[in-house]
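Colleague: give me a model of this one.
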Amino acid sequence: MGRNLKNAAIAFLVPLPSILFYLSFLNHYYDSAILDTDSNIWTWCYHHPLLLLNALLFLNVTLLFWVVGLIQCSHWMIDLYWTVIPLMLVHYYASHPWGECNWWRSRVVIFLTWLWSVRLSHNYFRRENWQWGARQDWRFTNMSLSYGNHWWWISFFTVYFSQQLLLITLSLPFYAIHSVNKPLSMMDLVATVLCSSGILIAYFADTQLHNFVTRNNNLKYVGKPIVPVLDKGLWYYSRHPNYFGEQLWWWGLALYAWNIGYGWTLVGAIGNTLCLAYVTKLVEERMLRQKNRTEAYTKYQKTTSIWVPWFKVFDPSGVRNKNA
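Modeller: Now for the predicted structure:
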């Protein structure tokens, strides 16, 4: 209980420097008639929203989170904050006085981002048995074993700096949406449907995965064999429907930006898809290394779409996978 409360307190306190600095900037802006006449840090913050955001993320997340992770010997916090940083970023762009936007488009995107964040945060805490910082991502643990004594500095780049780059590029549609005031169009409706579908698909896929893991843990507890592969519900049609839903969400956001003339912001969705492709490879390799799952998962791979939900196919022997 003590460790859980300590980690909860850390999670709430660590982002305060950037939040307080930004609120101070807004206070100075609204107290000043014209910032352009002042050559000071607040003027710079007004004219350079992207640079300001990068600076805040670098100092308060990349650097400070890394230091906290080294002290605690666990990089759990970046996994938790992935669920809320995009929400903070959309409010940053929406409140920054430099930009302009279509009010309805902005509010719809903010509302959807809240849904996405609540969904992902709920899944994080449900997976961690409602504890703060109980463990770090298994990939970080594997990397720490691989890099040994060099992990302390390598973790800065692999865990934090690389994720800042991904967060910044993924959030570029938020910047685009709050940089131009263009009327709503049918493409906004399509983007809204994509984002909403992504959130729903990811929620149901994660819930089905959670129930599957819980059931297997109960089977282990009573000494019974586990079910080797989840192939029910959405997982019947896709090996990674949760990743598919997550991609729909980010591609839907990119469509909002593309529709208003900011097609270059697609770079974030493209980068995220490439990252998820690599993560998918790691997850599947991990499944195949587990002897009690190797045979069943190999058959599952042969008959089931990797991302996009689709109908089952026949394996090379002409016999449908028994798990289907």
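Colleague: make it CA atoms for all contacts and neighbour counts henceforth
Modeller: Fine.
Colleague: buried residues in stretch 299-315?
Modeller: Across stretch 299-315, burial judged by 16 or more other CA atoms under 10 Å covers 299-300, 302-307, 309, 312-313.
Colleague: let me fix that: stretch 290-297
Modeller: By 16+ other CA under 10 Å, the buried positions in stretch 290-297 come out as 293-294, 296-297.
Colleague: output the residues you listed in CSV, with distance to Glu284 and secondary structure appended to each entry.
Modeller: Formatted as CSV, the buried residues of stretch 290-297 follow (distance: CA to CA, whole Å; DSSP: H, G, I helix; E, B strand; the rest coil):
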residue, distance to Glu284, secondary structure
Arg293, 11, coil
Thr294, 10, helix
Ala296, 12, helix
Tyr297, 9, helix
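Colleague: and which of the residues you listed is nearest Gly252?
Modeller: Tyr297 (31.1 Å; CA to CA).
Colleague: just give the nearest non-adjacent residue to that closest one, would you?
Modeller: Nearest in space to Tyr297, with sequence neighbours left out and distances taken as CA to CA, 6 or more residues apart in numbering, is Val229 at 6.3 Å.
Colleague: what about the helices in the stretch 151-300 of the chain?
Modeller: For the stretch 151-300 of the chain, the helices defined by DSSP state H, counting those that start in this stretch cover 151-155, 162-170, 172-177, 186-221, 241-259, 266-289, 294-303.
Colleague: so for Val90, which of these sits nearest?
Modeller: Among the helices of the stretch 151-300 of the chain, if distance is taken as CA to CA, the winner is helix 172-177, at 5.6 Å.
Colleague: here's the other one to compare against:
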Amino acid sequence: MPDVLVVAGLSLAVAALVMVATAVAARRAGRVSVVDVAWGLALVGVAVVCAVLAGDWRGWLLVALVGVWGARLSSHIFTRGRGHGEDPRYRELLGGSLPDVGMRVAVRKVFLVQGAAVWLVSLPLQAAALCSVTWTWVVWLGVAVWALGVLFETVGDAQLAAYKRDPDRGPVMDRGLWSWTRHPNYFGDACVWWGIWLAGGVASGWLPALVTVLSPIAMTIWLVWITGARLLERTMMERPGYPEYATHTSMFVPRPPKRGRRASRV
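Modeller: The predicted model follows:
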């Protein structure tokens, strides 16, 4: 098995290289939201490095899991954002558009943070490179949780795309999975990384499980409170009909809609 410093260092190097390249691309494009496309690809790169270092079947299984998730997510975000301006979430985070605030602010508030987040979230991949499999059945449990997450992301995005094409749509998307959670894609993202934690961290033993649990916790916090649901909600609450939708639909964890009741906070 490789040395822990080698695995951690190479994983950090991959995250740093991707973020440097993304910062250059953001400067040319005039918007930092291109980092959302690079996010999944950076984790795929770390997964490949860890699999090469591990040299076992689980490492390449994790490459497949992260690769399917990352390629789908990056492709979806790239297609959705093509021809559009800056994401309102990042404009609020930066305090203005990229040309106005400058690259120093963008590097400090976005690219350094996202690079560190890639390294932190990749901890289960690093654990799988450092430790052999202790519980094979936990690997497959992780695959099942990962599959649930990909299902929520894929179906949720497809339902939202169909809603946008419907000329008779209402003011707010509240159909299908969106009637159970206001952010099925973010919930799916969280499930993906809890599944990868099971397959990469927990399946390696109790100590790796405890060390790497920071990964899915950080991902969930990121998706709910940092650049995900909570930040998006500030903009969405200004849309007609959305506050009413929010009163009976869970924000994150899927639950049956509660008509006439106040929705849960998460």
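Colleague: list the TM-score for the superposed pair.
Modeller: TM-score of the superposed chains, computed with TM-score structural alignment, normalised by the length of structure 2, equals 0.84; 253 aligned residues with a CA RMSD of 2.6 Å.
Colleague: returning to what we had before: most tightly surrounded among the helices of the stretch 151-300 of structure 1?
Modeller: helix 172-177 (a mean of 26; mean count of other CA atoms under 10 Å).
Colleague: elements contacting that one?
Modeller: Other helices and strands packing on helix 172-177 of structure 1, by 3 or more CA pairs under 8 Å, 6 or more residues apart in numbering; DSSP states H and E, are helix 85-95, helix 241-259.
Colleague: can you redo these as JSON lines, where the extra columns are distance to Ser155 of structure 1?
Modeller: Shown next, in JSON lines, are these (distance: least, CA to CA, whole Å):
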{"stretch": "helix 85-95", "distance to Ser155 of structure 1": "20"}
{"stretch": "helix 241-259", "distance to Ser155 of structure 1": "24"}
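Colleague: I'd like to know which of those helices is closest to Phe161 of structure 1.
Modeller: helix 85-95 (14.4 Å).
Colleague: which other helices and strands does the next helix or strand after the closest one contact?
Modeller: Downstream of helix 85-95 of structure 1, the first helix or strand assigned by DSSP states H and E is helix 103-127. With contacts taken as 3+ CA pairs under 8 Å, 6+ apart, helix 103-127 of structure 1 sits against helix 85-95, helix 186-221.
Colleague: so what's the spatially closest residue to Trp135 of structure 2 that is not a sequence neighbour up against?
Modeller: Residue nearest to Trp135 of structure 2 in three dimensions, not counting chain neighbours: Ala203, with 4.9 Å by CA to CA, 6+ apart. By CA atoms under 8 Å, 6 or more residues apart in numbering, the residues touching Ala203 of structure 2 are 133-139, 209.
Colleague: apply 10 Å and report the result again.
Modeller: 58, 124, 127-128, 131-142, 196-197, 209 (CA atoms under 10 Å, 6 or more residues apart in numbering).
Colleague: then Arg80 of structure 2?
Modeller: Arg80 of structure 2 neighbours (CA under 10 Å, 6+ apart): 74, 161.
Colleague: what lines up with it in structure 1?
Modeller: Taking TM-score structural alignment, Arg80 of structure 2 has Arg127 as its aligned residue in structure 1.
Colleague: how about Val121 of structure 2?
Modeller: Using TM-score structural alignment, the equivalent of Val121 of structure 2 in structure 1 is Leu170.
Colleague: from Phe65 of structure 1, how far out is the closest residue to its match other than its chain neighbours?
Modeller: Among residues not flanking Leu170 of structure 1 along the chain, Gly268 sits closest, at 4.2 Å (CA to CA, 6+ apart). Distance from Gly268 of structure 1 to Phe65 of structure 1, counting by CA to CA, to the nearest Å: 23 Å.
Colleague: for Asp31 of structure 1, same thing?
Modeller: 32 Å.
Colleague: check Val308 of structure 1 too.
Modeller: 35 Å.
Colleague: and what of Arg215 of structure 1?
Modeller: 35 Å.
Colleague: and the counterpart of Arg58 of structure 2 in structure 1, how many neighbours does it have?
Modeller: Under the alignment (TM-score structural alignment), Arg58 of structure 2 maps onto Arg105 of structure 1. Arg105 of structure 1: 20 surrounding residues under other CA atoms under 10 Å.
Colleague: wait, doesn't Arg105 of structure 1 sit right on Ile177?
Modeller: Yes - using CA atoms under 10 Å, Arg105 of structure 1 is in contact with Ile177, at 7.4 Å.
Colleague: pull up the overlap in contacts between these two.
Modeller: Tyr256.
Colleague: contacting residues for the equivalent of Thr154 of structure 2 over in structure 1?
Modeller: In structure 1, the residue equivalent to Thr154 of structure 2 is Tyr203, according to TM-score structural alignment. Taking CA under 10 Å, 6+ apart, we find Tyr203 of structure 1 in contact with 116, 119-120, 122-123, 197, 209, 241-242, 245-246.
Colleague: what about 8 Å?
Modeller: Contact analysis of Tyr203 of structure 1 by CA under 8 Å, 6+ apart lists 119, 123, 242.
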